[in-house]
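K.L.:
for reference, the sequence and a predicted model appear below.
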Amino acid sequence: MGTCVAKLFALLCAFLLYRTPPSIQAEKHSLYYIYTALSKPVNLPGVYEFTAMGLLDDTQIDYYNSKEQRNIPKQTWMKEKMPEDYWEEDTKLRKDKERWIKKNIDSLMKCMKQNESDLHVLQWRHGCEVEQQGSELSFSKGISEYAYDGENFIYFDIKESMWVTSVDEALPTKRKWDSVPILNQYTKGYLEKECVDWLNKFREYADEELKQGSPPDVHVFARKSTKTKLKLTCMATGFYPGDVMMTIRKYGTSLPEYEVESTGIRPNHDGSYQMRMSVEINKNEEAEYDCFVSHKSMKEPNITEWRQQETTTESSTASESAYTEEPVLDKESDGMFRQLLCYRANFRYEFLTFHCFSNRTRGCWQSIRQQCDHVHIFSLSHISFHLDILKLSVLLRTPYSIISKLFIYFLIHYNQFRLQRAIKNDVKFLQGFNDSLN
């Protein structure tokens, strides 16, 4: 009897335990500012000696560079909500930071006895994160950290209110900054209070636009895949927020997932999003296909039809130009990128795609299409394919000088905060490998 009671009690406990609803996970938000300075000018399009950007929840909200020397809004709500004097004052602050960080990079080079002919990069990231659970909002994390040539240099320990480094060259900086208590107090106060106040204000403004949303532009086009096949593509772009439902349908019925390729939801340069789905169909097939897209900004789904007789493989160029805004590469870059990326070795053309989206100039897609058989749009928010570019440089015996330019291009354009140590090792390997080839 006692055994039965024990079993029943155990079952009851298990039942009550598994019935207990899981705790609601806190929603996280962040506000970061990233500053990047070069020790000297780089003759590459879109790369500046100094850049600064603000990121709210990883979405760019403002931007400054040393050429234009003015802070500009990157979101509609920033332009509409923030007064003119805010941008004037913020521009002054960015100019001050530009002078200050350039002065520091010069000092570091002298301290490390580095050659002025070499290129060096100093980056600073600071900001805060909060957690929101229901209406409760709490400070989660504050960061102020510096990187030099892709390596951790010095960072602020917010709990101890002191600067921390494991780099000998940064010790003088640590001693100098820690010797001014008011500086550390200000840094801690900014991260825990002022930064959080700005984050909350920006979130309120962004949420107003989020409620309205931005509907997607939908395009359907096909291009030749093989002699007997076409690749039918559904493209939705410009939508915000990023949640969207998309299917390719045949006679009004959604195709199964295993038949369809999807890029997933990807970011655009302006903070909106895009998504592509593709399927291979018979070249002479007369079935009715359509692209079904549903988004919270639309009262009804967007259904865009495609029929074999209405669209030819040549029409895809016009369709794609509608959302790529037709870019052009300068001659030097054009030749360099084509040499690297039109190599037929199961290598996709992410970098050239990145270049088109970054420069927004005319003719880029047409130029690529003339040189390469296929162009795909993949995620533009990561540089995970850098090792493929390095390996490709070995296969093509591309000079190391070009590869180093590509690294700087990625590093600055994406404001990547850290250049992985592994990349440096690969660069050293490639230098030796290329030397052995020459």
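P.N.:
Ah, there it is.
K.L.:
from now on I want contacts and neighbour counts done on CA atoms only, so please keep to that.
P.N.:
Will do.
K.L.:
what residues does stretch 249-265 touch?
P.N.:
Stretch 249-265 has contacts (C-alpha atoms under 8 Å, 6 or more residues apart in numbering) with 242-243, 247-248, 273-279, 287-292, 377-379.
K.L.:
if you count neighbours, what's buried in it?
P.N.:
Neighbour counts using 16 or more other C-alpha atoms under 10 Å place 249, 262, 265 of stretch 249-265 among the buried residues.
K.L.:
can you put those in TSV and add distance to residue 430?
P.N.:
Output for these, formatted as TSV (distance: C-alpha to C-alpha, whole Å):
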residue	distance to residue 430
249	48
262	34
265	34
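K.L.:
let's see which of the residues you listed end up in strands.
P.N.:
The strands, defined by DSSP state E, take in 249, 262, 265 from the buried residues of stretch 249-265.
K.L.:
what is the nearest of these to residue 15?
P.N.:
residue 265 (39.3 Å; C-alpha to C-alpha).
K.L.:
mind listing the helices for the stretch 51-200 of the chain?
P.N.:
Listed in chain order, the helices found in the stretch 51-200 of the chain under DSSP state H, counting those that start in this stretch are 76-81, 84-111, 171-178, 181-189, 195-212.
K.L.:
before we move on, the earlier item: and which of the buried residues of stretch 249-265 is nearest to residue 166?
P.N.:
Checking the buried residues of stretch 249-265 one by one against residue 166 (C-alpha to C-alpha), the nearest turns out to be residue 265, at 39.3 Å.
K.L.:
the closest one and residue 410, how far apart?
P.N.:
22 Å (C-alpha to C-alpha, to the nearest Å).
K.L.:
can you give me the neighbour number for residue 294?
P.N.:
Using other C-alpha atoms under 10 Å, residue 294 has 18 other residues around it.
K.L.:
contacts only, for it.
P.N.:
Listed by C-alpha under 8 Å, 6+ apart, the contact set of residue 294 reads 244, 245, 246, 300, 301, 302.
K.L.:
by neighbour count, which of those residues wins?
P.N.:
Going by other C-alpha under 10 Å, residue 246 tops those with 22 neighbours.
K.L.:
here comes the other one, which I'd like you to weigh against the first:
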Amino acid sequence: MGFFVLSLLLLGILVLTEIRAGSHSLKYFYTAASQPGLAEPRFTAVVYVDDQQVLSFDSDSPSQRIETRTPWIEQEMSNYWELKTREATLRYRMCLQKVPVYYNHSEGGVHTYQRQAGCEVFSNGSFSRGFAQYGFDGRDYLTLDTGTLRWVAADAGALNNKRKWEADQRIAENWKIYLEGECVHSLQRYLENGKERLLRADPPSARVTRHTSSDGEVTLKCRAQDFYPAEISLVWLREGEEQLQDTEFIETRPAGDGTFQKWAAVEMLSGSEHKYTCRVQHEGLPEPLFLKWESQFSSIGLSAGVITILLLLAAVIIGVVVWRKNTSDSKRGSYTATASNDSAQGSDVSFTART
């Protein structure tokens, strides 16, 4: 089972294929699927630039037209896309009738015929590689070896098709010309038109969580989200040493808002959590992040200690203020009494002097 098992999910679900850091890709996914009780197979086409879906077509849709999936691609829309889609629809429906014969399948069954093709360029825009792969019923079928221009058959059922295509060398040569020429030029143009979205670098937000299983095993998970592009590195370190073999990864997944998410988990003995550090590296980060798990109880204890100190300090301050106030009031009372006596004596003196 190969790539085409996953590509069956293309009807409404994004299929991610990792590309090398700093490179960009243009990918086309075509699928023709026979439908029980219906004369015409269903045909779908999806176009991706890097990890962003930009165009799609579904023969079952009411509009029967190519739909744009991002604003900047609208300036690329022309009769070219409509013509290519119609041609592909007819060609793949015919292939869906012919290929089952190579496998001795009876007519009227449910089958799928698929193609993935595209190109990658380096960060400077120069050609990196091209690819063209076909699949049948969810399995690899034929793959073009772009170096030798030979077709690689995945099984005996694909040999007939391989012989036919290799009998006409122009088929492989035309693929090479397209992948290294038109495909690259299109990708370069798309990257320029959509650079605000495609060439951005959103840094990840990351954290470490702790999980305990029913049998007492401890797992630390390093989670990263909200990042773009999709390329990211999550590595667990134990006292500075990478733990790649002991780490469980999930593939980078779309978050549904144009960003991505990923996590990496490592198991350990309880009490050794402090020995582990998660290193996060991404294009949007000026330098790697190093994250450790922090116990919530420790945080609560620390917060409680800080609060206690602040309360004690506040009590001392209030005590000093009250003491100073009482002292000030006491002195003020003595000064008032003395002043009153002095005033009374002065009056008597004055009265005596007047008499």
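P.N.:
That came through fine. All figures in this text were calculated on a predicted structure; none of them were measured in a lab.
K.L.:
if we can go back for a sec, including mean neighbour count and distance to residue 405 of the first structure, could the helices of the stretch 51-200 of the first structure go into CSV?
P.N.:
Below are these laid out as CSV (neighbours: other C-alpha atoms under 10 Å; distance: least, C-alpha to C-alpha, whole Å):
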stretch, mean neighbour count, distance to residue 405 of the first structure
helix 76-81, 14, 33
helix 84-111, 15, 20
helix 171-178, 14, 30
helix 181-189, 15, 35
helix 195-212, 16, 35
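K.L.:
any chance of these in JSON lines with distance to residue 49 of the first structure as columns?
P.N.:
As requested, the helices of the stretch 51-200 of the first structure are exported to JSON lines (distance: least, C-alpha to C-alpha, whole Å):
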{"stretch": "helix 76-81", "distance to residue 49 of the first structure": "25"}
{"stretch": "helix 84-111", "distance to residue 49 of the first structure": "9"}
{"stretch": "helix 171-178", "distance to residue 49 of the first structure": "23"}
{"stretch": "helix 181-189", "distance to residue 49 of the first structure": "26"}
{"stretch": "helix 195-212", "distance to residue 49 of the first structure": "26"}
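K.L.:
the ones you listed: which one's closest to residue 147 of the first structure?
P.N.:
helix 84-111 (10.9 Å).
K.L.:
with adjacent residues omitted, what lies nearest to the most centrally placed residue in the second structure?
P.N.:
Central residue of the second structure (C-alpha atoms, centre = their mean): residue 260, 1.4 Å from the mean position. Of all residues not flanking residue 260 of the second structure in the chain, residue 254 sits nearest, at 4.4 Å (C-alpha to C-alpha, 6 or more residues apart in numbering).
K.L.:
give me the distance between that neighbour and residue 53 of the second structure.
P.N.:
Separation of residue 254 of the second structure from residue 53 of the second structure (C-alpha to C-alpha): 11 Å.
K.L.:
ok, residue 340 of the second structure next?
P.N.:
93 Å.
K.L.:
wait, which of the helices of the stretch 51-200 of the first structure is closest to residue 338 of the first structure?
P.N.:
Comparing these by C-alpha to C-alpha, helix 84-111 comes nearest, at 34.2 Å.
K.L.:
and that closest one, how far from the second structure on average?
P.N.:
Compared with the second structure after fitting, helix 84-111 of the first structure has a mean deviation of 4.5 Å; criterion: mean C-alpha distance after the TM-score superposition for the first structure.
K.L.:
show me how far that helix is from its chain's centre.
P.N.:
24 Å (C-alpha atoms, centre = their mean, to the nearest Å).
K.L.:
could you do stretch 224-235 of the second structure as well?
P.N.:
The answer for stretch 224-235 of the second structure is 6 Å, by C-alpha atoms, centre = their mean.
K.L.:
how about stretch 194-211 of the second structure?
P.N.:
Its chain's average C-alpha position is 7 Å from that of stretch 194-211 of the second structure, according to C-alpha atoms, centre = their mean.
K.L.:
quick one: residues in contact with that stretch.
P.N.:
Here stretch 194-211 of the second structure makes contact (C-alpha under 8 Å, 6+ apart) with 50, 52, 72-73, 191, 218-229, 278, 280, 282-285, 291-293.
K.L.:
if we go to 7 Å?
P.N.:
Residues from elsewhere that reach stretch 194-211 of the second structure (C-alpha atoms under 7 Å, 6 or more residues apart in numbering): 72, 191, 218-229, 282-285, 291-293.
K.L.:
now do stretch 179-193 of the second structure
P.N.:
Under C-alpha under 7 Å, 6+ apart, the answer for stretch 179-193 of the second structure is 26, 72, 118, 119, 125, 127, 130, 198.
K.L.:
max pairwise distance over these: which two?
P.N.:
Longest span within these, C-alpha to C-alpha: 72 and 130, 24.3 Å.
K.L.:
how many neighbours does the residue nearest to residue 260 of the second structure have?
P.N.:
Using other C-alpha under 10 Å, residue 254 of the second structure has 22 neighbouring residues.
K.L.:
pretty sure it is touching residue 261, no?
P.N.:
Yes. Using C-alpha atoms under 7 Å, residue 254 of the second structure makes contact with residue 261 at a distance of 6.3 Å.
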